[in-house]
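# sequence? don't have it. structure:
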């Protein structure tokens, strides 16, 4: 059963029982993303790590390691 079919079934059942319809699929996706981000920041602060810029710092470290000679040039063609 797809998400849309489940939503329609739940809406039908709610209408039969006189209850409020459930939220449409995807209606709260951005709220979930914000809550996950906030939880990550909270978790970082609790464990005494910087709360902001952790992803950029990790990417910067990874890219700096690549620039430091870890990048291999392609083999020349025969």
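Nice, I can see it. Treat the numbers as computed from the prediction; the structure is a model and nothing was measured. Numbers count the residues shown, from 1 in each chain.

# Every contact and neighbour count from this point should use C-alpha atoms.
OK.

# Can you get me a residue count around residue 60?
Residue 60 has 12 neighbouring residues, counting by other Cα atoms under 10 Å.

# Ignore what I typed, I meant residue 11.
By the criterion of other Cα under 10 Å, residue 11 has 18 neighbours.

# Please look at it and residue 25 and confirm they touch.
No - taking Cα atoms under 8 Å as the definition, residue 11 is not a contact partner of residue 25, at 11.7 Å.

# And the longest helix along the chain, how far out from the chain middle?
Counting residues, the longest helix found in the chain (DSSP state H) is helix 29-46. Computed by Cα atoms, centre = their mean, to the nearest Å, the chain-centroid distance of helix 29-46 equals 10 Å.

# this is the other structure I want to compare:
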């Protein structure tokens, strides 16, 4: 059973019992990703590192050719 099937079951059950309908799958995904990003920035500030540019720096480091 995937998330859509579970959502349909929950919607049906909520309609039968008069409860509020649960949010659709994926409704809060963007908010979760933003909160994860903000938390990582906060942790970087607490560690004394720059709050921005961490992903680009890491990618640049990984993409740089290795010198023998």
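Looks like it came in fine. These numbers were taken from a predicted model, which means no experiment stands behind them.

# Average separation of the longest helix of the first structure from the aligned part of the second structure, please.
For helix 29-46 of the first structure, the mean deviation from the second structure after alignment is 0.9 Å (mean Cα distance after the TM-score superposition for the first structure).

# got the angle for the helix or strand just after that helix vs helix 29-46?
Using DSSP states H and E, the helix or strand that follows helix 29-46 of the first structure in sequence is helix 54-65. Angle, helix 54-65 of the first structure to helix 29-46, by axes from the mean of the first three to the mean of the last three Cα atoms, to 10 degrees: 80 degrees.

# buried residues in helix 54-65 of the first structure?
The neighbour-count check on helix 54-65 of the first structure (16 or more other Cα atoms under 10 Å) flags nothing as buried.

# Same question for stretch 6-21 of the second structure.
7, 10-11.

# any idea how far residue 16 of the first structure lies from residue 24 of the first structure?
18 Å (Cα to Cα, to the nearest Å).

# scratch that, residue 40 of the first structure
Residue 40 of the first structure is 27 Å from residue 24 of the first structure, by Cα to Cα.

# sorry, back to before: quickly name whichever of the buried residues of stretch 6-21 of the second structure is closest to residue 35 of the second structure.
Ranked by distance to residue 35 of the second structure (Cα to Cα), these are led by residue 7 at 23.9 Å.

# Where does the closest one fall, secondary structure wise?
Judged by DSSP H and E, residue 7 of the second structure forms part of helix 3-17.
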